[in-house]
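K.L.:
structure for this input, please:
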Amino acid sequence: MIVVGISAYYHDSAAALIRDGVIVAAAQEERFTRKKHDPAFPKQALEYCLSAAGISIDQVDHVAFYDKPFLKFERLLETYLAFAPRGFSSFRLALPVWLREKLFLKSLLAKELKAFSANIDWESKLLFGEHHQSHAASAFFPSPFDEAAVLTLDGVGEWATSSLAIGRGKKLEVIKEIHFPHSLGLLYSAFTYHLGFKVNSGEYKVMGLAPYGTPRFTDQIFEHLMDVKDDGSFRLDMKYFDYCAGLTMTNDHFSQLFNLPVRKSEDALTQVHMDMAASLQAATETVVLKLAAAIAQETGMKNLCLAGGVALNCVANGKLFKQGTFEKIWVQPAAGDAGGALGAALAAYHGYLDLPRESCTSYDRMQGSYLGPQFEQSEIERRLKAAGAQFEILSDEALIEACASDLDRGHALGWFQGRMEFGPRALGGRSILGDARSASMQSTLNLKVKFRESFRPFAPAVLREDVQNWFDYDADSPYMLMVAEVHSSKRIAVPEAEKALFGIEKLKVARSEIPAVTHVDYSARIQTVTADTNPKYHQLLSQFKAKTGCPVLVNTSFNVRGEPIVNTPEEAFKCFMGTDIERLAIGNCYLRKERQDPALKISYENAFELD
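P.N.:
Prediction:
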C-alpha cells in the first residue's frame, strides 16, 4: 500500500511517500525551486519521492492532503462577518483567491496530479485530513512510543490553534482543542512582526534574540494580551491584534501598550526589542509548561509527542524536558507545515485505511530525518566537473582525516553527505561545520559565510556518548530541538567589567571552552550524533575529538541567509565559491578553496531575498 502526503498553498509545501507504513521519502519544494518557504504545489518534491520509491505515480493508492479547505473557508467567512465592516479590505483581497483556487482544492489537486498521469481518476484517490490531525499524526506515528499524549501548537489550521490527541498503537484521536483567534503561534508571530522580522520565517530569530533581554514585559503580556488558566488554556484580547480583520498582525493598541512602534527591518535592534523578545519567550514557556503539566495529570501518559510550528521552539522544549513532567518527549523534526505532508500520509494509512503500525526497533521511525535526495559518487564527480570544480577523490578514512584537520586549523567546512534532511534543520547531511572552541567562529560564520545578523547563535553537534560531559543534558537530541546549558565544568567566568556590556556585545565574551556554540545565557541548541543514523558524521566528530579532546563542532545549515538549504552538488559548489568556506567535502570529493578558478567566484551576499 503506497500513500503520498501533500502540504501546499500556504507555506513550506512538501511531499512525502510511505510504503506499507514505512517512510520512504519526504522533501520540501523549496529545496528544488530555490524559493524559501515555497507554497506552490510540490511538483518536484513529489517527483523526487516517486523516484526514491522506484515507482510511477500510477502505483500510488491514495494521495492525502494535510488540511480541509472547506473548514478553513468557513473560518475565514465567520471571522470576517464577526469583525465586519472592519475586515473588508482584507476580505476583498482574500476572497478572489479562495473562489479561484483554494475553495475548489480537490479539482486543483486533481489537475496537478493529472500532469503526472492523465488516465487516473485522481479525485477518487484524494483524501483530506484536518490540519491538526496531520500534525499530530506526524508526531505520534513516527515516534518510538506505543502510546503517548500528542500536543500540537501552531498559528492556525482550520479552526484549531492548539490541540491534544491521544495515540495508542495505530489509533490517534484528537480530544481537545483551542480555536482561532486564540493562538500561541499567532501571538509569537505578532511579536515577530512588531519586532521587524518576517512572519512565518523570523520567529526563530526572536527566540535567538531573547537571551539578550530581560523579561520585564511578561506581566503586561499576561495582564493585557493573554488570559492563561492553571491548565494552560488561554484566550487573547483581540483589542491588541489585527490579524483577524486587518492586513497587519498588531495595531496601535499594541504599540501603545509597550510604548513601541513597529520596528522597520533595517532599524537597529535596541534593548527594548530584546526585552520584548525575552518577555514573549518567557510567556510562551509558561503556557507550554502549564499545558504539559495539565495533560500529564489528565491523561496519565508517560510519553509526550510535539508538533506544529511552536514545537520548533527548542528553548521551550528544553525547559519542558528539564521539568520532567513526562518520562520521554519526542518532537517531529519537520514540526511545521512541511511535516503535515508526512502526517497526512500516515493518518490516511493508519487511520482511514486502518492498517497496522509495527513496533519501533530503533530510536524512532524517521531514519534520522535523512529522507531527501542523495547522489552517487560518480554523479557527484560528473556534476562537479561540469561546474568547473577542482577536487581530489579521497577514501573515507583520508577524507575524515583531512576534514578533521581542517576543522582543527579553524577552517569552515562545507559537508554534503548522504541524503538531505527533511525539516528546517541541517543535521549533518547538508551542513557547514566549524570548530566550537574558536572564539571567532560564531561571528565569522554569521558575517562571512551566512551573511546574516551577528546576534544569531549556532548549534553544537556532539557525540551522543559525550553529551553529558559538555552539557547539562543526558538524552538523545538528534534533531536539534532541545536546548540545554553548557556544563558548569566547561564554563569560563566572565570578567566583572564585561558583565555590563550591552545587548549583542555580550556575545563577544567567551563564556565556555566552546564559545562558538555558547549563547549569552550559557544555552546551546544540541544535536546528538550517533553512528547508527549517520556513521560518516559520527566518524568526523570522533576524529576531531581524537585530535583535540573536544567532541563538539559548530553545525549550521549549508546555505546563505534567505536561501534554502543546498540540495545538489552544484548548489553546494556555488555556495562554497560565494562565501568564505575554505573546504568542501561532497561524497568522497574534497575541495580546497585556493585551488579553485578565481573566475568562478560569485557575489552571493545579495543573491536571495532576506529571510
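
K.L.:
make it CA atoms for all contacts and neighbour counts henceforth
P.N.:
Will do.

K.L.:
can you give me the strands in the stretch 251-400 of the chain?
P.N.:
Assigned by DSSP state E, counting those that start in this stretch, the strands in the stretch 251-400 of the chain fall at 303-307, 328-331, 392-393.

K.L.:
just those strands: most buried one?
P.N.:
Highest mean neighbour count among the strands of the stretch 251-400 of the chain (mean count of other CA atoms under 10 Å): strand 303-307, with a mean of 27.

K.L.:
who does it touch, helix- and strand-wise?
P.N.:
With contacts taken as 3 or more CA pairs under 8 Å, 6 or more residues apart in numbering; DSSP states H and E, strand 303-307 sits against helix 131-140, strand 147-153, strand 328-331.

K.L.:
now render those as CSV, adding distance to residue 474.
P.N.:
Below are those laid out as CSV (distance: least, CA to CA, whole Å):
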stretch, distance to residue 474
helix 131-140, 22
strand 147-153, 21
strand 328-331, 12
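
K.L.:
please name the nearest non-neighbouring residue to the spatially most central residue of the chain.
P.N.:
Geometric centre of the chain, nearest residue: residue 424, 3.4 Å, by CA atoms, centre = their mean. For residue 424, ignoring the flanking residues on the chain, the nearest one in space by CA to CA, 6 or more residues apart in numbering is residue 334 at 6.6 Å.

K.L.:
distance from the chain centre to stretch 400-420, please.
P.N.:
On the basis of CA atoms, centre = their mean, to the nearest Å, stretch 400-420 sits 23 Å off its chain's mean C-alpha point.

K.L.:
likewise for stretch 358-377?
P.N.:
The answer for stretch 358-377 is 17 Å, by CA atoms, centre = their mean.

K.L.:
and for comparison, fold this next one:
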Amino acid sequence: EMLFGQPVRRPDAPVTPFHMNMAASVQAVLEEAVLALARTALQRTGQRHLCLAGGVALNCLANTRLLLDLPGLDGLWIQPAAGDAGGALGAALELGHSRAPAPPARRRGHDAMAAGLLGPAYPADEIRAALEAAGLVHDEPADAGTLARQVAAALADKQIVGHFDGRMEFGPRALGNRSILADPRGTETLSRVNRSIKFREDWRPFAPIVLADQAAAVFEAPSDSPYMLLVTKLKPAFRGADDLEQARARGLNAPMDLQGAVSSDFAAVTHVDFSARLQTVDPAGGARAGAILQAFHAMTGCPMLLNTSFNVRGEPIVCAPGDAIDCFLNTHLDLLAIGPFLVHKSAQPDWVQQKIGRMRFAAD
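P.N.:
Got it, this is the predicted structure:
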C-alpha cells in the first residue's frame, strides 16, 4: 500500500504535488529510454526513418522528443492503433509477407491506412431507423455542405456537438468521425465538457483538431500530426501573461489552481505548459469533421476545435448509431450530428427535456 513513503492514490482522490512530481519523473525516465532505443536502432540498421508501434508509442511526449532530439532521424511514422489492437496488424503483415510476394512499395508521404478510418460505417436508412426507434426529432439538411455550416454555426454559438459520421476510427484516438466537438476558446468550455459530458476532473484539457494548413501559424514544431500522436506548444502570441513558473512562484500547486492561472487563447485544449496533443486535418481528405472545421474557421477566424472521443468516462467510444443516441440522451450534449441528420436537444419531446432536467453534473 506504500510506495516512496506515500499511499496508493485512489481513483478520484486529490492530485497532490507528490503525484505530479512522480508522474513527471516517470515520464522523463521513459523518454530517455525511448531515445536510447531509437538511437540504437538507427545506428545498427543505418536507417534514417523510424516506424513505431506498441503501447508506449501512444506516449505523445516521448514521440515528440524523438523528432526534436534524435540526430539523424529524417522521418517518423507512428501506427495509429499503437497498442494491443495494432499487434493484429503486425501478425497479418508477417503472414502476408510469408505467403505472398512483397507488395509494391508505397510512395513516401502516402497514408495507406486511410487516416485510420478503418472501422464500420452505417447507411442513412439504418441511422434514420435508430433515431425513429428512439423517438427523436431530427432534421435532414439539403446537402453535406449545408450540414457542415449548420454544425459550425452551432459550435460558434458555444454548443457542444456529438459527431458521428462515416467509418469508425481504428485505434484509441477519436479523429473526427466518432468525436465530441466544441469551441476551444474560453475556460467555461473545458469545465462544461468535463463535468456534464465526459464526467471527469475539471482540470483535464482536451486535444485540438486543427486545419493542417493553419497549424504552423498557431503551434510550434512539430505541427503535422494527423493521428493525434505528437505534442507541440502554442506559439507565444497566443499564450496568457502568466506561465507555469510564475504560477508556482505564487504558491499555486493544485491542478485546478494551475489550470486557472495559466491561460491561453485556446484554454480548453492547452495544458499548463502551453502544450497540446495536436491533431491536424486536411478538409480535402473528405472526412466531414474537416469540412465542419473549415466552415467554423470561416465563421470565427479560429482554425481549430476541441476534439475528444464520443463517450463518457469508463465507456468505449461509440460505434453504432444506437451507442451515439444513448450517449446523446445521457449527457448534456446540445446537438447530435449523425450521418446526414441533425438532432437538436432543444427540439426534442417533453420526455427528453424531463430526462435532461433530472441529470446532474459530475461535480454535484
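
K.L.:
packing partners for the longest helix anywhere in the second structure?
P.N.:
When the second structure is parsed with DSSP state H, its longest helix is helix 17-45. Counting by 3+ CA pairs under 8 Å, 6+ apart, the packing neighbours recorded for helix 17-45 of the second structure are strand 49-52, helix 60-69.

K.L.:
so for residue 341 of the second structure, which of the ones you listed sits nearest?
P.N.:
helix 60-69 (34.5 Å; CA to CA).

K.L.:
quick check: buried residues in that closest one?
P.N.:
The neighbour-count check on helix 60-69 of the second structure (16 or more other CA atoms under 10 Å) flags 60-67 as buried.

K.L.:
now stretch 81-96 of the second structure
P.N.:
Within stretch 81-96 of the second structure, the residues that count as buried by 16+ other CA under 10 Å are 81-83, 86.

K.L.:
so where is that stretch in the first structure?
P.N.:
Under TM-score structural alignment, stretch 81-96 of the second structure corresponds to residues 334-349 of the first structure.

K.L.:
contacts only, for the closest residue to residue 540 of the first structure other than its chain neighbours.
P.N.:
Residue nearest to residue 540 of the first structure in three dimensions, not counting chain neighbours: residue 400, with 5.4 Å by CA to CA, 6+ apart. Applying CA atoms under 8 Å, 6 or more residues apart in numbering to residue 400 of the first structure gives the contacts 536, 539-540, 543.

K.L.:
repeat that with 10 Å
P.N.:
Applying CA atoms under 10 Å, 6 or more residues apart in numbering, we find residue 400 of the first structure in contact with 394, 406, 536-537, 539-544, 585, 588.

K.L.:
tell me who's in contact with residue 311 of the second structure.
P.N.:
Contacts of residue 311 of the second structure (CA under 10 Å, 6+ apart): 162, 174, 178-180, 197-199, 317-319, 323-324, 326-328, 331.

K.L.:
so what corresponds to it in the first structure?
P.N.:
Matched by TM-score structural alignment, residue 311 of the second structure corresponds to residue 559 in the first structure.

K.L.:
over to residue 333 of the second structure?
P.N.:
Counting by TM-score structural alignment, residue 333 of the second structure corresponds to residue 581 in the first structure.

K.L.:
the closest residue to that match other than its chain neighbours and residue 596 of the first structure, how far apart?
P.N.:
In space, and not counting its chain neighbours, residue 581 of the first structure is closest to residue 412: 5.0 Å by CA to CA, 6+ apart. Residue 412 of the first structure sits 16 Å away from residue 596 of the first structure, taking CA to CA, to the nearest Å as the criterion.

K.L.:
follow-up on the earlier one: buried deepest among the helices and strands packed on strand 303-307 of the first structure, which one?
P.N.:
When those are compared using mean count of other CA under 10 Å, helix 131-140 is most buried, at a mean of 32.

K.L.:
so that one versus strand 303-307, what angle?
P.N.:
Inter-element angle recorded for helix 131-140 of the first structure and strand 303-307: 130 degrees (by axes from the mean of the first three to the mean of the last three CA atoms, to 10 degrees).

K.L.:
in the second structure, which residue range corresponds to helix 131-140 of the first structure?
P.N.:
Aligned by TM-score structural alignment, helix 131-140 of the first structure falls on no residue of the second structure.

K.L.:
what do you get for stretch 310-322 of the first structure?
P.N.:
Residue span in the second structure matched to stretch 310-322 of the first structure, by TM-score structural alignment: 56-68.

K.L.:
who's in contact with the matching stretch?
P.N.:
27-36, 38-39, 50-52, 70, 73-83, 172-173, 221-222, 228-232, 275-278.

K.L.:
weed out the non-buried ones from the residues you listed.
P.N.:
Neighbour-count burial (16+ other CA under 10 Å) is assigned, among the contacts of stretch 56-68 of the second structure, to 30-31, 34-35, 38-39, 52, 73, 77-83, 173, 221-222, 228-232, 275-278.

K.L.:
what about the aligned partner of residue 44 of the second structure in the first structure, how many residues nearby?
P.N.:
With the correspondence set by TM-score structural alignment, residue 44 of the second structure lines up against residue 298 in the first structure. Around residue 298 of the first structure there are 10 other residues, counting by other CA atoms under 10 Å.
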